[in-house]
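Undergrad: After the sequence you'll find the predicted model.
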Amino acid sequence: MIENIGIIGGSGKIGSTFRKAFESVGLKVMVTDDSSKNHEDELIEKSDWVILSVPIDKTVDVFDSLKNKIRKNQVFSDFTSVKSILGDETYDFEFVSCHPLFGPLNTIEGQNIVTIPVSEGNLYPSIKDVFKKIGLKITEMKSLREHDKYMSLIQGMTHFSHVCFTTAMKKLDLDFDKVMEICSPIYQSNISFSSRITGGDENLYTNIIMDNPANKEVLQMYLDTSSRLLDMVKDQNYEDFKSNFNDNRDYLKNHISDMIDQSNFLIDKMAEFKKGSKTS
């Protein structure tokens, strides 16, 4: 049973978010950061569950410095977005790697988290119980590599395409205020999501794109696909372009209705927001 949680890096945005969530369900939480690093041993000693929540580029060094201190009756987790950097070691303690698929929010209820039982033990069910108590939806993956393969699409390709979109938009040098005035909610939402990435932590997004080894192949495929479609546009090849469009529709046929409903919901919310911003 988990009663005491220690978060190394717990003063950061994600660490603070989880500290608040854990405490809201009656758990005791101790945190350390760079300014209180001398208390790490105390944190490990007192915790049933030790969580590492530091930037991607610091994860390996911090993990290496503390993994020999984790006891067999404890469980250890990391919250990093890229898992392959942790290697393929075996551990003599329980290790459940986790990936919260959200940033710092006022409430995390209904958000998704991935769990990967690297070396499973008795406390894994308790971890899942805690996540359920704070309202998270859990998806379990089999390995660190499987996680990174899926993230190469969900994060790598998505973030990369938003960076490309914003960079190209900047090069067009159009009047941005006029662009937003013309945009209907569906197009404005795309610019909003790209702006959300641009307004985020450049170190985080750079590491997510650069450090996942699965991204190189996936991003090359993305660029090759873009190049092939661009050739169709240059050649005015209407038939092949429409054929590709229909192939995509067939690929999504079991989900497209739900996806349209979800996008309609977002578009309606964007329209409400845009209307409210004009009247305020």
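TA: Yep, that arrived.

Undergrad: CA atoms for contacts and neighbours, from now on please.
TA: Fine.

Undergrad: Spell out the residue ranges of the helices in the stretch 51-200 of the chain.
TA: Ranges of helices within the stretch 51-200 of the chain are 56-66, 124-133, 144-151, 158-172, 176-182, 185-198, based on DSSP state H, counting those that start in this stretch.

Undergrad: Of these, which stretch is the most buried?
TA: When the helices of the stretch 51-200 of the chain are scored by mean count of other Cα atoms under 10 Å, the highest mean neighbour count falls to helix 144-151 (a mean of 19).

Undergrad: and that one, what other elements does it pack with?
TA: helix 214-234 (3 or more Cα pairs under 8 Å, 6 or more residues apart in numbering; DSSP states H and E).

Undergrad: quick one, what contacts His43?
TA: Small correction: residue 43 is Leu, not His. Counting by Cα atoms under 8 Å, 6 or more residues apart in numbering, Leu43 makes contact with Gly6, Met30, Val31, Thr32, Val50.

Undergrad: how many neighbours does the last one have?
TA: In other words, Val50. 25 (other Cα atoms under 10 Å).

Undergrad: Can I take it that it is in a helix?
TA: No: inclusion of Val50 in a helix is not indicated when DSSP: H, G, I helix; E, B strand; the rest coil is applied; the result is strand.

Undergrad: I'd say it and Asn73 touch.
TA: No: judged on Cα atoms under 8 Å, Val50 makes no contact with Asn73 at a distance of 11.3 Å.

Undergrad: State the pair within the contacts of Leu43 that is farthest apart.
TA: Among those, the pair separated by the greatest distance (Cα to Cα) is Thr32 and Val50, at 11.1 Å.

Undergrad: Could you pull out the residues contacting both of the two?
TA: Once Cα under 8 Å, 6+ apart is applied, the residues that Thr32 and Val50 both contact turn out to be Ile7, Ile8, Leu43.

Undergrad: re the thing from before, want to try CSV for the helices of the stretch 51-200 of the chain, with distance to Ile108 as columns?
TA: Formatted as CSV, the helices of the stretch 51-200 of the chain follow (distance: least, Cα to Cα, whole Å):
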stretch, distance to Ile108
helix 56-66, 21
helix 124-133, 10
helix 144-151, 20
helix 158-172, 21
helix 176-182, 30
helix 185-198, 18
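
Undergrad: Ala214 versus Asp148, what's the distance?
TA: Between Asp148 and Ala214 the distance, using Cα to Cα, to the nearest Å, works out to 6 Å.

Undergrad: Now do the same contact list for the most centrally placed residue in the chain.
TA: Of all residues in the chain, the one closest to the mean position by Cα atoms, centre = their mean is Leu101, 3.6 Å from it. Contact partners of Leu101, counting by Cα under 8 Å, 6+ apart, are Gln111, Asn112, Ile113, Val114.

Undergrad: same thing but 10 Å
TA: Taking Cα atoms under 10 Å, 6 or more residues apart in numbering, we find Leu101 in contact with Phe79, Ser81, Gln111, Asn112, Ile113, Val114, Met151, Ile154, Gln155.

Undergrad: Check those residues against Met270 and report the nearest one.
TA: Nearest to Met270, judged by Cα to Cα, of the contacts of Leu101 is Gln111 at 20.3 Å.

Undergrad: Presented hereafter is structure B, for comparison with structure A:
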Amino acid sequence: MLNSCHTTLIPKYRTNHVAPRQITIIGGRGRMGRLFKEQLSLVGHNVSVLEHEDWEYADKLLNQTELVLISVPIEYTVDVIKRAAKYLAPTTALCDITSVKTQPTQAMLEHHSGPVMGLHPMFGPNIKSLFGQKVVVCPGRNDDSFQWFLDFIKSQGGELIVCTPEEHDQMMVIVQATQHFCRFSLGIFLAQSKVDIQQTLTMSTPNYRQEIDIVKRLFSQNPHLCVDIMLATEERCDAISFLADTYSRLAKLVAMKDREALIQEFDKAQSFFEEKITSFMQPLNTIAIQRDFQPKLHTNISI
């Protein structure tokens, strides 16, 4: 459990007047990069973009900026951090928004002497605003340098969740990687079976319609992003393998029509959820109390 994580629920308001900041987004023409460029530009910040063909201008784009935001595929993140760090002033704030946090945060701390923070937006690039969206914050160094950026996220109605990079990566194995695999597998199965999705929706339950919508959104994404999320770490690969073994074991019980064994599996899982239900429902009952809570961004990370 992430007992050291803090959730902040932000009042629903928008700031229209801000002091313009100089920001460079590496990967700013990608879908997530474009989203952050649009949201930051809307409130008056000056946002530049650096893509792979723009490195001859890196000194100008990176040295004279207040915040460098790295928004590139997982497999390139650490290399881009190392390359970008050579151009940064000691006062430049550096952060990334990839879905893995331990390695990127360590790389930023190692290669940049200035402010460092890891972020993980818990949403895709198709959203219209940050309102109601979660962003995981992994503090690194000189947290105060990012306060204006975090205030921007909060002013748009975002929700900040603060934890260490290690805690983040541990939770994303379950929250993200295995869920991606489940829906990836379901989508592949439906495609291979040539199921008439439209016909199934005419007589579907609300849960089925919701699940099909999630699968559809998964397969509307860049395939490289979806696969990278599953393959990002050995822990993710191991968990997916364990999940697949579980599927296989249960499928064998179904094939043998072993009703009693399946009921025993159900009973064990039911006991697990009954035991945990109080703890994971509790935050929903304390939303009002936590509404004004502000995160303390002071986590020491050794590298």
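TA: That came through fine. The structure presented is a predicted model; accordingly, all values stated were derived computationally and were not measured.

Undergrad: Give the intersection of the neighbour lists for Asp148 and Ala214 of structure 1.
TA: Any residue near both Asp148 of structure 1 and Ala214 by Cα under 10 Å, 6+ apart counts here, and that gives Ser84, Gly156.

Undergrad: Just want the angle from the biggest helix by length in structure 1 to helix 185-198.
TA: When structure 1 is parsed with DSSP state H, its longest helix is helix 256-279. Orientation of helix 256-279 of structure 1 against helix 185-198 (axes from the mean of the first three to the mean of the last three Cα atoms, to 10 degrees) gives an angle of 80 degrees.

Undergrad: And helix 256-279 of structure 1, how far out from the chain middle?
TA: Chain-centre distance of helix 256-279 of structure 1: 23 Å, with Cα atoms, centre = their mean, to the nearest Å.

Undergrad: any residues touching it, and which ones?
TA: Counting contacts by Cα under 10 Å, 6+ apart, the residues outside helix 256-279 of structure 1 that touch it are Glu181, Ser184, Pro185, Ile186, Tyr187, Gln188, Ser189, Ser192, Arg249, Asp250, Leu252.

Undergrad: rerun that using 8 Å as the cut-off
TA: For helix 256-279 of structure 1, contacts defined as Cα under 8 Å, 6+ apart pick out Pro185, Ile186, Gln188, Ser189, Arg249.

Undergrad: Need the counterpart of the fourth one in structure 2.
TA: Spelled out, it's Ser189 of structure 1. In structure 2, the residue matched to Ser189 of structure 1 (TM-score structural alignment) is Gln210.

Undergrad: Which stretch of structure 1 lines up against the lengthiest strand in structure 2?
TA: Among the segments of structure 2 that qualify as a strand by DSSP state E, the longest is strand 134-141. Alignment of strand 134-141 of structure 2 against structure 1: residues 112-119, by TM-score structural alignment.

Undergrad: mean shift between that stretch and structure 2?
TA: In this overlay with structure 2, the average offset of stretch 112-119 of structure 1 from its partner residues is 1.4 Å by mean Cα distance after the TM-score superposition for structure 1.

Undergrad: Report how many residues lie close to the aligned partner of Lys216 of structure 1 in structure 2.
TA: By TM-score structural alignment, Lys216 of structure 1 lines up with Cys237 in structure 2. Residues near Cys237 of structure 2, counting by other Cα under 10 Å, number 17.

Undergrad: what does the one 3 residues further on give?
TA: Close neighbours of Ile240 of structure 2, defined as other Cα under 10 Å, add up to 22.

Undergrad: could you measure the closest residue to it other than its chain neighbours against Leu190 of structure 2, distance?
TA: Once flanking residues are discounted, Ile240 of structure 2 sits nearest to Thr178: 5.6 Å by Cα to Cα, 6 or more residues apart in numbering. When distances are taken as Cα to Cα, Thr178 of structure 2 and Leu190 of structure 2 turn out to be 18 Å apart.

Undergrad: ok, now His120 of structure 2?
TA: The value you get for His120 of structure 2 to Leu190 of structure 2, if Cα to Cα is used, is 31 Å.

Undergrad: swap in Arg209 of structure 2?
TA: Distance of Arg209 of structure 2 to Leu190 of structure 2, given as Cα to Cα: 14 Å.

Undergrad: Now for the counterpart of Lys268 of structure 2 in structure 1: which residues touch it?
TA: Taking TM-score structural alignment, the alignment pairs Lys268 of structure 2 with Asp247 from structure 1. Asp247 of structure 1 makes no contacts at all, as judged by Cα under 8 Å, 6+ apart.

Undergrad: What secondary structure category should be reported for Asp247 of structure 1?
TA: Taking three-state DSSP, the label given to Asp247 of structure 1 is helix.

Undergrad: Excluding chain neighbours, what is closest to Asn63 of structure 2?
TA: With sequence-adjacent residues excluded and distances taken as Cα to Cα, 6+ apart, Asn63 of structure 2 is closest to Leu88, at 4.9 Å.

Undergrad: ok, whatever residue of structure 1 lines up with Leu119 of structure 2 - contacts?
TA: Aligning on TM-score structural alignment places Leu119 of structure 2 opposite Cys98 in structure 1. Under the criterion of Cα under 8 Å, 6+ apart, the contact partners of Cys98 of structure 1 comprise Ser77, Asp78, Phe79, Thr80, Ile113, Val114, Thr115, Ile116.

Undergrad: rerun at 10 Å
TA: 51-52, 76-81, 83, 113-117, 138-141, 144, 147.

Undergrad: Looks like Gly12 of structure 1 contacts Phe79 (just checking).
TA: No: counting by Cα atoms under 10 Å, Phe79 is not a contact partner of Gly12 of structure 1; they are 11.9 Å apart.

Undergrad: These two: which is more packed in?
TA: Phe79 (24 against 18).

Undergrad: now, which of the contacts of helix 256-279 of structure 1 sits nearest Tyr238 of structure 1?
TA: For Tyr238 of structure 1, the closest of the contacts of helix 256-279 of structure 1 turns out to be Arg249, at 16.5 Å, with distances computed as Cα to Cα.

Undergrad: what separates the closest one from Ser257 of structure 1, distance-wise?
TA: The value you get for Arg249 of structure 1 to Ser257 of structure 1, if Cα to Cα is used, is 11 Å.

Undergrad: same thing with Asp235 of structure 1?
TA: In this structure, Asp235 of structure 1 and Ser257 of structure 1 are separated by 32 Å, where distance is defined by Cα to Cα.
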